[in-house]
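Student: Attaching a predicted model along with its sequence, questions to come.
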Amino acid sequence: MQFKTKFISAALALAFAGSAFAQDVIRIGHVSPVSGPNSHLGKDMENGAKMAVEDLAAKGVKIGGKPVKFVVQFEDDGGDPKQGTTAAQKLVDAKVQGVIGHLNSGTTIPASKIYYDAGIPQISPAATSPVYTKQKFNTAFRVVANDNKLGGTLGAYAVQKLGARKIAVIDDRTAYGQGVADEFLKGAKKAMPGVQVVGKEFTNANATDFNAILTNIKSKNPDLVFFGGMDSVGGPLLRQMKALGINAKFMGGDGVCTDALYRLSAGAAADGVVTCAEAGGVTAEMQKNMDDFRARYKKKYGQEVQLYAPYVYDAIMTMADAMEKANSSEPAKYLPVLAKIKHQGVTGLIEFDPYGDIKDGALTLFTYKGGVKTKMEVIK
């Protein structure tokens, strides 16, 4: 009987300890496409999240005077809006205390309504469509510049710096691709009202054959082709442009601005052919922080940062900072603090405007030289 009583007491003690431990766990949801054509970017995002959680553990974060452990629940949206909302609901049901993601604007926008209804803060490290933060959801934030700035800046650069006078535009009909293409055209026309738009074509996010639209574009003899979409389509598109003898410059947003583009284009992204922009970037004074992050990433994963890992890292660190400052991981309590946060990240100062967009979002222009993505300049 005495043994049985001790056994029960020990079991209760273990159960209590387990319960107490569970209360000290802060669960963050992370959604990215780790399947489908953008899986290399989704995995890059996951790696950035893992680095952030490891660094938080090493730091020994305390909230409410108690040490806490951050864990990440990873979900795959495959870059598909329907799968994205399913993933979002799964995270809500799991009662996560914050969400980092998604990558694509087409998945981020519908998922954001689900998080908003549940009162869960969401920081996207990648989605650039202006629609995302214009829905007036106080739970929606992003740590990169939106398409108004990205597309508009590229449009002005195309006519002012690259001397483009006859432009053709292709987009993949996604929220991101169509949005950035539209903003590019607005920016080009504003910078030079007389610029000729000699072709507007569209494809889809899984296309592999562009012969019909490129043949039509070739007949218009453009000096620049802008593509709104991701590198998984942009690379093969570049390759087929070269095969058809289209000698125009090629331009795109952050979706094509990856280390993988040269490989995906089979070398068609030759020296000076491509100009693209990342929706983010660091000024000279922040370059060492970014270089250190990239070096740590490469040492840990044996490969270079693809694109979004530093922004995922900063998004998690910013969310954790807000929780520390609010002295609570409850969404309703730390959300107002997050909205007013000033967090110094590896990508720069994270501070949000009333819509949830990052203030003074930077863009980094790149080209490719010798098959290597090469930084041109940072534009604020």
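Tutor: Sure, I can see it. Residues are numbered from 1 along each chain as shown.
Student: contacts, neighbours, all on C-alpha from now
Tutor: Will do.
Student: So which residue is dead centre in the protein?
Tutor: Nearest to the mean C-alpha position of the chain, by Cα atoms, centre = their mean, lies A126 at 1.6 Å.
Student: buried sites along stretch 162-174?
Tutor: Within stretch 162-174, the residues that count as buried by 16 or more other Cα atoms under 10 Å are A164, R165, K166, I167, A168, V169, I170, D171, D172, R173, T174.
Student: and the gap between the second one and D223?
Tutor: If I follow you right, that is R165. According to Cα to Cα, to the nearest Å, R165 and D223 sit 7 Å apart.
Student: Also the last one?
Tutor: Distance of T174 to D223, computed by Cα to Cα: 25 Å.
Student: Pasting the second one now:
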Amino acid sequence: MRTLRLGRFAAVAAFAVVAVACGGGTGGGGGGNKGTIAIGVDLPESGAAASSGLPTLNGVKYAISKAGGSVSGWTLAVENRDDAVGGSYNADKGVQNVTDLINNNTVVAMVGPFNSAVGKAEIPVTNPAHLTMISPSNTNPCLTKDLPTCSYHPQDLRKAGVPNNYFRVVATDDLQGPAMADYAYNTLGIKKIGVLDEKTVFGIGIADAFQAQFQKDAGAGSFKRDSYDPKTTTDWRSILNGFKSFGATAIYVGGTDDQKACQPRAQMTALGIGSWPYLGGDGIQTSQCVDDAADSALGVSATTAGADAGQIPSAASTISDFKKQFTGANDYGAYTMSAYDAASIEIAAIKKALDAGKDPKKLNDFREAVRANVAATNGFKGVLGTTTFDAKGDTSAKIISVYGVKKEDASRVSAGDLTCGKAGGPNANLCFDWVKQFNFGA
């Protein structure tokens, strides 16, 4: 999740159609001349939320480019939609977007959404239409797992008798929260912590998961919990002072940058607690967070729900090729390669359907064929590792990565594979560096 230089992408409108020129890539079929097949995309791509959505969109574009812009003689295109309203992700806008994608007779599958609350709203719409969704970043477990802590049941999001159409290539918050809790207690040596959330599906869920594990690690009385309303809150000093009086020495925030999750960090120095670690999930592993934290960005740490591509030797060439095509300082994000893998899985499923004689012009039948092929994904070799989907749509990969903000020199920043403050800004050389990973599937 990071911010692009928006001027470069001003042409990426909410209803833009991005068609990639045909070439000699891996899609096969000798170029696209039979018609157009589109992969829909729904991500937050404007305002503060663009720090998450635009680099993720780049991963989809890159997958289509690597496929040569075509598959089995059909042109591959992207039907792109922005689900941000007023700079923040919006579930109602997401529903509007997927309804539009369903009604588009070229769209046979989609990548997205980015945020779990949007996924919760979209699944009931896409499921009856058999439109495959692969999220590169949804981490709320309740979308697929019927846990006692869930406020809804995943089966209630899907129409009875209709096969599952929702998949994700990332791990979930019931792993992401505990990973950071263990890191905080065992590595950072934190014994008491303030836990903050911004009252969203994602924020509450990941904060709950962190809190439960931290209490197991540190014992009863080891945390103080508080919440804020991102629509009305601009001053967190009373909350921060409450954590200070409690005896905390760090803060964990369950939230996202477009819901102001990193703005409290900027107010900590004046209260004498600017040296505290400020921890969170993938919602704060963004360039927007680095900028919002201002001169207190050092000490911010975050998790992401997947492997770090930079730690995978076989991914080096893919990242290098990506940077040749996407040259902006903030074009690469936490979930760029997850989106690349998600789109690549869909392209493989589309090719399999075409090779089996399915006709994209018979849209409902073709969408179901693609869905069935995605559901059968087993041992897919992607840039981030091997993906197998279970019956619920979850990936077999259970890796959580931990990152911390550090000051980097200009040459390291220019490599373009780190999440740093916005290019040209005061924090442009403050970047999230990989620290370690937890493999819950090992």
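Tutor: Perfect, thanks for sending it. Note that this is a predicted model, so its numbers are computed, not measured.
Student: How about the contacts made by the alignment partner in structure 1 of A91 of structure 2?
Tutor: When structure 1 is aligned by TM-score structural alignment, A91 of structure 2 is paired with P81. By Cα atoms under 8 Å, 6 or more residues apart in numbering, the residues touching P81 of structure 1 are G106, T107, T108, P110, A111.
Student: what do you get for F214 of structure 2?
Tutor: Here F214 of structure 2 is in contact with P178, A181, D182, Y185, S222, F223 (Cα under 8 Å, 6+ apart).
Student: List the members of those residues that persist in structure 1.
Tutor: Checked against structure 1 using both residues aligned by TM-score structural alignment, their matches' Cα atoms under 8 Å, those keep these contacts: P178, A181, D182, Y185.
Student: and which of those is nearest S301 of structure 2?
Tutor: Closest approach between the kept ones among the contacts of F214 of structure 2 and S301 of structure 2, by Cα to Cα: A181, at 11.7 Å.
Student: I'd say that closest one and F210 touch.
Tutor: Yes: counting by Cα atoms under 8 Å, A181 of structure 2 touches F210, with 5.4 Å between them.
Student: related to what we said a few turns ago, tell me which entries of the buried residues of stretch 162-174 of structure 1 lie within strands.
Tutor: Counting by DSSP state E, the buried residues of stretch 162-174 of structure 1 place K166, I167, A168, V169, I170, D171 in strands.
Student: now whatever residue of structure 2 lines up with the last one: how far from A209 of structure 2?
Tutor: Same thing as D171 of structure 1. Counting by TM-score structural alignment, D171 of structure 1 lines up with D197 in structure 2. Distance, D197 of structure 2 to A209 of structure 2, using Cα to Cα: 12 Å.
Student: do the same with R367 of structure 2
Tutor: Using Cα to Cα, R367 of structure 2 is found at 36 Å from A209 of structure 2.
Student: E201 of structure 1 matches what in structure 2?
Tutor: By TM-score structural alignment, E201 of structure 1 lines up with S227 in structure 2.
Student: As a check, name the ranges of all helices in the stretch 201-350 of structure 1.
Tutor: Ranges of helices in the stretch 201-350 of structure 1, per DSSP state H, counting those that start in this stretch, are 211-218, 231-243, 261-264, 287-301, 309-326, 331-339.
Student: what range in structure 2 matches the first one?
Tutor: Read it as helix 211-218 of structure 1. Under TM-score structural alignment, the match for helix 211-218 of structure 1 is residues 237-244.
Student: In that stretch, which residues are buried?
Tutor: Applying 16+ other Cα under 10 Å to stretch 237-244 of structure 2 flags I239, L240, N241, G242, F243, K244 as buried.
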